[in-house]
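# Here is the input, now give the coordinates:
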Amino acid sequence: MPSISTLLWDSPRNPYLAVGIPLLIGGATSYAVNGTKPNGLRNTGTSTWWYNSLKAPKGEVSSEAHAYAWPALYAAAGFGSYLIAQNLDVPGAYGSINPAARATAIDALNLYWIAIGLNTAWSPLFFGLRQPALAAVDLLALSGVIGALTVKAHSLPTIHNIPTSLFFVPYLCWVSYSTYLSAGYWWNNYGPGKRI
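Below you'll find the predicted structure:
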């Protein structure tokens, strides 16, 4: 029976699994925690009522923007993981596998799955537990992991002349923005900026 780490390293070798798994995880978590429908429109319920009662930070975009951005980012990051996985078997000298590229790819895939785990934790922290501060800390850690992943992916040989790191830069930018939003929700509603 294959180990968990082997499954996590091997699933991105298939482009459909590489893109589909993060989309499935993100969609399932969002739906389970806050009732987001596949089209991004929210169901009515306690999470919606609570969220709508919060004072939003400046620069918040519409729920629809989030509904389109996250699937696109998950798909891009998933395809980036597919490109990383292609480096698991890059030929080295005398037809053997390049051990340096393989080790870097394994490190990058480990960071990728840590990022998926941290990203998955955000919805339960923010909507389930209603803890914007913890959600912001989660996203801050996620930003660090995606930053390290981007650097690690950039050091890999390009596949099909595509720098793998390009697929993680938008993800890093959006997560950094989301960190600001989560911290802003905490500040405006629970922290020193709490409305009277």
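# When you work out contacts or count neighbours from here on, use the C-alpha atoms and nothing else.
Will do.
# Without its sequence neighbours, what residue ends up closest to V19?
Distances taken as Cα to Cα, 6 or more residues apart in numbering place G78 nearest to V19, at 4.2 Å, with adjacent residues excluded.
# Now show me the structure for the sequence below, then we'll compare the two:
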Amino acid sequence: MSPVPEILLDVCRNPFLAVGVPIGLGALSGIITGKTARSPWFTEMRAPAGNPPRQAFGPVWTVLYGLMGYASHLAVKSLDAAVTPNATASANKSLRLYWTQLGLNLLWTPLFFGAKQKELALVDMALLLGTVVSMTIEMHDLRTDFSTTWLLAPYCAWLGYASYLNAGYVWLNWNRRNV
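Alright, predicted model coming up:
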């Protein structure tokens, strides 16, 4: 497998960029959400039980993006300190998973809210959840004193909940047009 591009490693090396880039990208993605979440397409759908108020999502995602960003910073520090080929490969793999999951994460909002494709968003969510669990397991084995595991555990839990919500919207609104 190819190593993570140096520019992406440099983002993770700087703790402010490591935290700020996912928060900033998430905020941009949230602009799509804000408009469509208030539209009739979304407000008239049946919501699954336990659906939180719309205002909860911004603060929750800001924290989660910050935690995942800092976990990437710890992972790149582990990569830079690696002295064996296995440690280097493991850190590289965890960082490839990090950037992959961030892309999948940022794709979900345009799929669900932008394109109004709840089913495709659910497929993306399943891929995202699997990637994040794999990333968490991979980062757990890095030399970070399990800090990455604690940083990523809330993200894993929230994605499980978000998967339930996405699946609920698909199930409860199966025959609803996407316009």
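# Could I get the TM-score for this pair?
Put the two chains on top of each other and the TM-score (TM-score structural alignment, normalised by the length of the second structure) is 0.90; 174 aligned residues with a Cα RMSD of 1.9 Å.
# Show the contacting residues for the residue most central in space within the second structure.
Centroid check for the second structure by Cα atoms, centre = their mean gives N105 as the closest residue, at 4.1 Å. Going by Cα atoms under 8 Å, 6 or more residues apart in numbering, N105 of the second structure touches M125, L128.
# Give the equivalent position in the first structure for it.
Under the alignment (TM-score structural alignment), N105 of the second structure pairs with N119 of the first structure.
# how much space between that match and V19 of the first structure?
N119 of the first structure sits 15 Å away from V19 of the first structure, going by Cα to Cα, to the nearest Å.
# What of L88 of the first structure?
Where V19 of the first structure is concerned, L88 of the first structure sits at a distance of 18 Å (Cα to Cα).
# What sits closest to K93 of the second structure if chain neighbours are left out?
Leaving aside its sequence neighbours, K93 of the second structure sits nearest to E138 (Cα to Cα, 6+ apart; 7.5 Å).
# Helix or strand: which one has the one you found?
For E138 of the second structure, the enclosing helix or strand under DSSP states H and E is helix 118-140.
# Just tell me the aligned range of that helix in the first structure.
With TM-score structural alignment as the criterion, helix 118-140 of the second structure aligns to 132-154.
# who's in contact with that stretch?
By Cα under 8 Å, 6+ apart, the list of residues contacting stretch 132-154 of the first structure from outside reads 84, 104-105, 107-108, 111-112, 114-115, 118-119, 121-123, 125-126, 163-166, 168-169, 171-172, 175-176, 178-183, 185-186.
# in that stretch, what's buried?
The neighbour-count check on stretch 132-154 of the first structure (16 or more other Cα atoms under 10 Å) flags 132-136, 138-143, 145-154 as buried.
# one step back: so the residue nearest to the centre of the second structure, which state does it fall into?
At N105 of the second structure the chain is in helix, as set by DSSP: H, G, I helix; E, B strand; the rest coil.
# if I look at it, how far off is V123 of the second structure?
From N105 of the second structure to V123 of the second structure the distance is 12 Å (Cα to Cα).
# next one: V11 of the second structure
In terms of Cα to Cα, V11 of the second structure sits 28 Å off from V123 of the second structure.
# can you check N173 of the second structure too?
From N173 of the second structure across to V123 of the second structure, the span is 16 Å (Cα to Cα).
# again, but for P52 of the second structure
Distance of P52 of the second structure to V123 of the second structure, given as Cα to Cα: 22 Å.
# how close does Y190 of the first structure get to L140 of the first structure?
Taking Cα to Cα, one finds Y190 of the first structure at 18 Å from L140 of the first structure.
# Need the three-state assignment for D145 of the second structure.
Assignment for D145 of the second structure (three-state DSSP): coil.
# Just give the number of residues close to it.
A total of 11 residues lie near D145 of the second structure under the criterion other Cα atoms under 10 Å.
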